[in-house]
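In: coords please:
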Amino acid sequence: MSNPFVVEIKRLPGSDGLPLPQKMSELASGFDLHAAIEEPMTLAPGERALVSAGFALAMPAELEAQIRPRSGLAFKHGITALNSPGTIDADYRGEVKVLLINHGQEPFVIERGERIAQMVFQLVPQVNLTEVEELGATVRGAGGFGHTGTR
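Out: Sure, this is the predicted structure:
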């Protein structure tokens, strides 16, 4: 196994006593994020809210962090991350927050310390865009939005 990337994490005020992001199993790809809120927060059906995760990051330029929904919250309650995956760029130093939405039928109460999302780190390749007059042809061509199937 190669050497891991070092990602610095800073606990922010209001997160005292809460766990920092953590993997819940040895081979999990995501770090669970906890709600760093002072009081319970109720999300009505269709309502969205930014929920503090209580920390900020500094990561190498080769990485991005993606904020993704937790499958259990989505399945059981219809709670998901609205801009999924949300991207945290390597040069961002602000507080990590999760944009949650309630797609369920009932109000959902978010409790302090509840696991609300997961954070997955991904490599970001260096890319140079080159403007050209024509693009190379493919069998698919410009077909999209259901072009390759009947549904």
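
In: please count neighbours and contacts with C-alpha atoms only from this point.
Out: Will do.

In: just the strands in the protein please.
Out: Taking DSSP state E as the criterion, the chain carries its strands at 8-11, 31-34, 41-43, 48-52, 55-58, 63-68, 79-81, 86-88, 97-102, 108-110, 115-123.

In: sequence B follows; please return its structure for comparison with A:
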Amino acid sequence: MYSDNLGPIAGTIDVDIRILHPVLEENQPGYSTQGSAGIDLRACMDADDVTIPPGGRHAFATGLAIDIRTPSMAGFVYSRSGLGTKEGLTVSQGVGVIDPDYRGEIIVSLLNTSDAPRTVRRGQRIAQLVFQPIHQARLRQVEALSETSRGSGGFGHTGKM
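Out: Sure thing, here's the model as predicted:
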């Protein structure tokens, strides 16, 4: 698969999808362009629209459940850049994680960071689903951690410049 003269896509994975809402029968899940990193997720509600007040949140069903068939992969739900920048609607928890063993409907919680009410229309693209490799850590309890030049220096310890 190639993408608008950007070269080959690095790879593909197998993901089974289950459509749970009629909105997706009209708007099949997929990539908007050949070079898109994320699959568009849509607001699948029975009402025509939902208005989110300033500072408010709303959890939207996406009408989609997935089965990630490739080991060591997970789905990550990110904000759509245009929706966040232009409308102030962002994924409320920053990034949503769809674990590889989750089989339920993907839900996207949007936060209105603007100072005005924002309306989401039925079927509107509200977020994007990106698949990325994951690793589970083997946790070891130790008495001390290895030394570094930074040490335990925290937020802002290197200054502004």
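
In: fetch the TM-score of the aligned pair.
Out: Once superposed, the chains reach a TM-score of 0.91 (TM-score structural alignment, normalised by the length of structure 1), with 151 aligned residues with a C-alpha RMSD of 1.8 Å.

In: about what we covered before: mind putting the strands of structure 1 in TSV, mean neighbour count and distance to residue 132 of structure 1 included?
Out: Output for the strands of structure 1, formatted as TSV (neighbours: other C-alpha atoms under 10 Å; distance: least, C-alpha to C-alpha, whole Å):
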stretch	mean neighbour count	distance to residue 132 of structure 1
strand 8-11	13	40
strand 31-34	25	41
strand 41-43	17	48
strand 48-52	17	41
strand 55-58	18	36
strand 63-68	21	29
strand 79-81	24	37
strand 86-88	17	29
strand 97-102	22	38
strand 108-110	16	50
strand 115-123	20	27
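
In: nearest to residue 145 of structure 1, of the ones you listed?
Out: Of all these, it is strand 86-88 that lies closest to residue 145 of structure 1, at 22.6 Å by C-alpha to C-alpha.

In: residue 31 of structure 2: how many residues sit nearby?
Out: 15 (other C-alpha atoms under 10 Å).

In: what does it align to in structure 1?
Out: When structure 1 is aligned by TM-score structural alignment, residue 31 of structure 2 is paired with residue 23.

In: my read: its match touches residue 33, true?
Out: No - taking contacts as C-alpha atoms under 8 Å, residue 23 of structure 1 lies outside contact range of residue 33: 9.4 Å.

In: distance check, the match of residue 31 of structure 2 against residue 45 of structure 1.
Out: For residue 23 of structure 1, the distance to residue 45 of structure 1 (C-alpha to C-alpha, to the nearest Å) stands at 29 Å.
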